[in-house]
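[1] predicted model and sequence below, questions to follow.
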Amino acid sequence: MKNVIKIISGGLLVLLISAFTVNTNTNTGYKIGDVAEDFSLKNIDGNMVSMADYKNAKGFIITFTCNTCPYAVMYEDRIVALNKKYAPMGYPVIAIMPNNIDVKPGDALPEMKKRAEEKGFDFPYLIDEGQHVYPKFGATKTPHIFVLEKTGKGSVVKYIGAIDDNYKDASEVKVKYVENAVDALLKGQEVSEKETKAIGCSIKV
């Protein structure tokens, strides 16, 4: 009986150690202050796009989004508005579709192109083929936003999270997280609210 208890105790100990190890080694992607690696992804026009293409940019509003998530759809007009406002100031939107299209065929490249035309996207809408880019960022939702600032050491992550505090109704928004972050960076100030919880659909793998 003592041996059985020892075996059970040992087994529980192994499970606890394993669980602890898994939790502590999980790669959650970029943190605030990290330098984001550049990427080269296919745009809806067939051309490859990277951050290096934007020679005069001061930073980027990297937006992980898709066609099929209701949350992403509700934010489309606001993403278009962000680009219209901030691209001329040096912070363009780059949208990336991270989903596995075998799981979500409505997010395939032809459907992305169709949606972009319908909504008047005036920014790149890239597909993360092979799903290599979104895990580096640590994106988990659509939409999920990363504001980057170009510095001497590279594109530094300054904000991660939601676009604003009301996904349901743009007219009821009280805090515009992304706008506040970019406005602060344009003034040479620190971003006051660096992280918020992204609200949206889980990225399909």
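    Arrived safely, thanks for sending.
[2] switch to C-alpha atoms for all contacts and neighbour counts from now on
    Fine.
[3] dump the residue contacts of Pro124.
    The contact partners of Pro124, taken as Cα atoms under 8 Å, 6 or more residues apart in numbering, are Asn43, Ile44, Val49, Val93, Ile94, Ala95.
[4] change it to 7 Å
    Residues counted as contacts of Pro124 (Cα atoms under 7 Å, 6 or more residues apart in numbering) are Asn43, Ile94, Ala95.
[5] ok, structure two:
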Amino acid sequence: MNRKLYLIFIALVITLRSFGQNYVSKELPLYNVLTDTDITLAKFDSHSAIVLVYTSIHCPYAKLYKERISSMSDQYASQNVRFAFVNANANHPSNKETIKHMKDEANTSNQNVLYLADKNHTVRKALNVEKNPEVIILTPISEGYRKVYQGAIDDSPQSESTVRKNYVQMTLNSILTNKTVPLTYQRPVGCRIK
């Protein structure tokens, strides 16, 4: 009997730990480079989902996805999904990705896609983001957000014409139709965040 209680306890601990890893605080800070304002994830409470796309101005993989992300943002805007590029390179001394550089980059991007800076890597560390580009898809819950997907945007970084699986679209379509998300993680391909 004690062994049975022990196994139930272990299962409960694993479940709680999994929940904790998928829970994201609304108070995580970001910086809107176009409006020069500090924000938190709470700004997106009213959206069905928020898609955070970690990016870099100089990463060749991130550049390949700029237009694809803009197209998806336009595609899902009417369904209350918000896309945002997030750049975590502002404080690295060797990078030429200052807030000013990010603002210039944001001005050349689709205005439907926010451009945010993760100045102190607070959000990157909380979400365990390692690469540019890497996507995090969050949905609002009463306690904050639930992380429903993390990883690659699709299965063909170098050529949009050869994409067979678009992981972002698969996830968003499942969220918007109240279906189980088919995949919660897919290893991203890109430049390592320093």
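    Perfect, thanks for sending it. Please read all numbers here as calculations on a predicted model, not as lab measurements.
[6] quick check: TM-score for this pair?
    Scored by TM-score structural alignment, normalised by the length of the second structure, the superposition of the two chains gives a TM-score of 0.83; 174 aligned residues with a Cα RMSD of 1.9 Å.
[7] just to revisit the earlier point, show me which of the contacts of Pro124 of the first structure is closest to Tyr54 of the first structure.
    Among these, Ile94 lies closest to Tyr54 of the first structure (Cα to Cα), at 10.6 Å.
[8] that older thread, top of the contacts of Pro124 of the first structure by number of neighbours, please.
    Counting neighbours by other Cα atoms under 10 Å, Ala95 leads those with 23 neighbours.
[9] which strand or helix spans that residue?
    If you go by DSSP states H and E, Ala95 of the first structure is part of strand 93-97.
[10] on that earlier part again, so which of the contacts of Pro124 of the first structure persist in the second structure?
    Retained in the second structure: Ile94, Ala95, out of the contacts of Pro124 of the first structure (criterion both residues aligned by TM-score structural alignment, their matches' Cα atoms under 7 Å).
[11] so which of the contacts of Pro124 of the first structure is the closest to Phe123 of the first structure?
    Nearest to Phe123 of the first structure among the contacts of Pro124 of the first structure: Ile94, at 6.2 Å, using Cα to Cα.
[12] from the structure, what's the count of residues near Arg78 of the first structure?
    Look at Arg78 of the first structure: counted by other Cα under 10 Å, it has 15 neighbours.
[13] quick one: it is in a helix?
    Yes. The assignment for Arg78 of the first structure by DSSP: H, G, I helix; E, B strand; the rest coil puts it in a helix.
[14] where along the second structure do the strands fall?
    For the second structure, the strands defined by DSSP state E occupy 23-24, 29-32, 37-40, 49-55, 81-87, 114-117, 131-132, 134-141, 144-151, 185-186, 191-192.
[15] rebuild those as JSON lines, extending it with distance to Lys125 of the second structure.
    Formatted as JSON lines, these follow (distance: least, Cα to Cα, whole Å):
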{"stretch": "strand 23-24", "distance to Lys125 of the second structure": "11"}
{"stretch": "strand 29-32", "distance to Lys125 of the second structure": "12"}
{"stretch": "strand 37-40", "distance to Lys125 of the second structure": "15"}
{"stretch": "strand 49-55", "distance to Lys125 of the second structure": "12"}
{"stretch": "strand 81-87", "distance to Lys125 of the second structure": "13"}
{"stretch": "strand 114-117", "distance to Lys125 of the second structure": "14"}
{"stretch": "strand 131-132", "distance to Lys125 of the second structure": "12"}
{"stretch": "strand 134-141", "distance to Lys125 of the second structure": "12"}
{"stretch": "strand 144-151", "distance to Lys125 of the second structure": "13"}
{"stretch": "strand 185-186", "distance to Lys125 of the second structure": "17"}
{"stretch": "strand 191-192", "distance to Lys125 of the second structure": "13"}
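[16] Thr15 of the second structure is nearest to which of the ones you listed?
    strand 23-24 (12.3 Å).
[17] biggest helix in the first structure by residues?
    Scanning the first structure for the helix with the most residues, using DSSP state H, yields helix 2-25.
[18] brain fart, the second structure
    Under DSSP H, the second structure gives helix 2-22 as its longest helix.
[19] out of the contacts of Pro124 of the first structure, who's nearest Val156 of the first structure?
    Using Cα to Cα, these come closest to Val156 of the first structure at Ile94, 15.3 Å.
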